[in-house]
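Student: My questions concern the predicted model and sequence given below.
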Amino acid sequence: MTKGPTRLDVAVGYATPRKGLPAAASFRRWAAAALAGRIREADVAIRLVDEDEGRALNRHYRGKDYATNVLSFPAELPEGLPPGLRLPLLGDLVICAPVVAREAAEQGKPLNAHYAHLTVHGVLHLLGWDHEDDTEAEAMEGLEREILAVLGIDDPYAGESR
């Protein structure tokens, strides 16, 4: 595995019952894998939410009135900081536990593997990766496959067609 960040702080908050959810250590491992070889220092916050909070956040920030699996909020540094100052704050992820559980069941995927995939996917968004067009999507999905393979997790896109 490629060497990870020299300093990684991943804060994991559970705003929904923890029963059946991965441990904070798992989210940290998945985030570290996504960041390995890509960034030296990072502060990331991951919040697991219920469907109501997920829907409210998606509606407020994206104008979409439904809960989605993961939302990524890249850090925006305040104005007035000295030019060239680099802070390790990468951003926040919000993962909607009921949506993730429903998707994993519908897709026949192990729940932890789906959480790992969405954590990696969200962290890549924090790093600036996107999937707005087919070319970007293919590149991002390829990187996700590589990271997940290092973690011993099967291709999350196997069987899908674009």
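Tutor: Nice, thanks for sending it over. Residues are numbered from 1 along each chain as shown.
Student: only C-alpha atoms for contact and neighbour calcs from this point on.
Tutor: OK.
Student: Tell me the secondary structure at the residue nearest to Asn58 when sequence neighbours are not counted.
Tutor: With sequence-adjacent residues excluded and distances taken as Cα to Cα, 6 or more residues apart in numbering, Asn58 is closest to Lys64, at 5.6 Å. Three-state assignment for Lys64 (DSSP: H, G, I helix; E, B strand; the rest coil): coil.
Student: ok, second structure coming up, stack it against the first:
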Amino acid sequence: MEPRSSRPGRAPAETRAVTAGPRREAPPEVDVSVILAAPGWRAAVPRVERLARRAAEAALREAGRGGAITVLLAGDRELRRLNGRHRGKAKPTNVLSFPGAAPPHLGDLALALGVVRREARANRRPTHAHLAHLVAHGALHLAGHDHLHAGEARRMERAEARVMRRLGLPNPWRGAT
């Protein structure tokens, strides 16, 4: 073969690059910080900070969004306080999402250890899988998803299932009623 020639039926590399189709953009920059406020999380979920970070990153990538999120892994008492202050409900909840004030900060998530463990047990799911699902759920909220209407809820559930599949975890909606 002559220099700079190609095999029959094959275009030179320079031509292939130009005609290969639209260029893919680099994925948006994602920055997830995890704050461990309740040490019991480490006993409940091995490598909990890593799992929370991976779940948030996967959810933002699923939504095609970049930005920064902080995940607070707290206890029930802290979530009861936050839920009372911001939603007027005097009880802990599994996850709260707080939208950020300005880009690139998308917002903050807070999760309650006791609530997450009780819900996982009640639904016969591993605690680590339930945590990942709730982090993904909260991150999708910060990325613009919602579930106020049936169509929105279905789209969000599908996005959550895709995130869980990417993490190698079970679909939280399979078998749900």
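Tutor: Ah, there it is. What you see is a predicted model; the values in this text were computed from it and never measured.
Student: tm score of chain vs chain?
Tutor: The TM-score (TM-score structural alignment, normalised by the length of the first structure) is 0.85; 150 aligned residues with a Cα RMSD of 1.8 Å.
Student: What is the aligned counterpart of the residue nearest to Asn58 of the first structure in the second structure?
Tutor: In the second structure, Lys64 of the first structure lines up with Lys89, judged by TM-score structural alignment.
Student: Let me know the helix or strand that the residue nearest the centre of the first structure is in.
Tutor: In the first structure, the residue lying closest to the centroid (Cα atoms, centre = their mean) is Gly122, at 2.4 Å. Assigned by DSSP states H and E, Gly122 of the first structure belongs to helix 111-126.
Student: can you tell me what part of the second structure that helix aligns to?
Tutor: Using TM-score structural alignment, the partner range for helix 111-126 of the first structure is residues 127-142.
Student: Next: stretch 41-54 of the first structure.
Tutor: Counting by TM-score structural alignment, stretch 41-54 of the first structure corresponds to 66-79 in the second structure.
Student: What's the match for Glu49 of the second structure in the first structure?
Tutor: Alignment note (TM-score structural alignment): Glu49 of the second structure maps to Ala24 of the first structure.
Student: Tell me, how many residues neighbour that match?
Tutor: With neighbours defined by other Cα atoms under 10 Å, the count for Ala24 of the first structure comes to 14.
Student: buried stuff in the match of stretch 41-54 of the first structure?
Tutor: Buried residues in stretch 66-79 of the second structure, defined by neighbour count with 16 or more other Cα atoms under 10 Å: 66-76, 78-79.
Student: out of the residues you listed, which are inside strands?
Tutor: Secondary structure from DSSP state E places Gly67, Ala68, Ile69, Thr70, Val71, Leu72, Leu73, Ala74 of the buried residues of stretch 66-79 of the second structure in strands.
Student: my guess is the first one meets Ala56, correct?
Tutor: No: in this structure, Gly67 of the second structure is not within contact of Ala56 by Cα atoms under 8 Å, at 10.8 Å.
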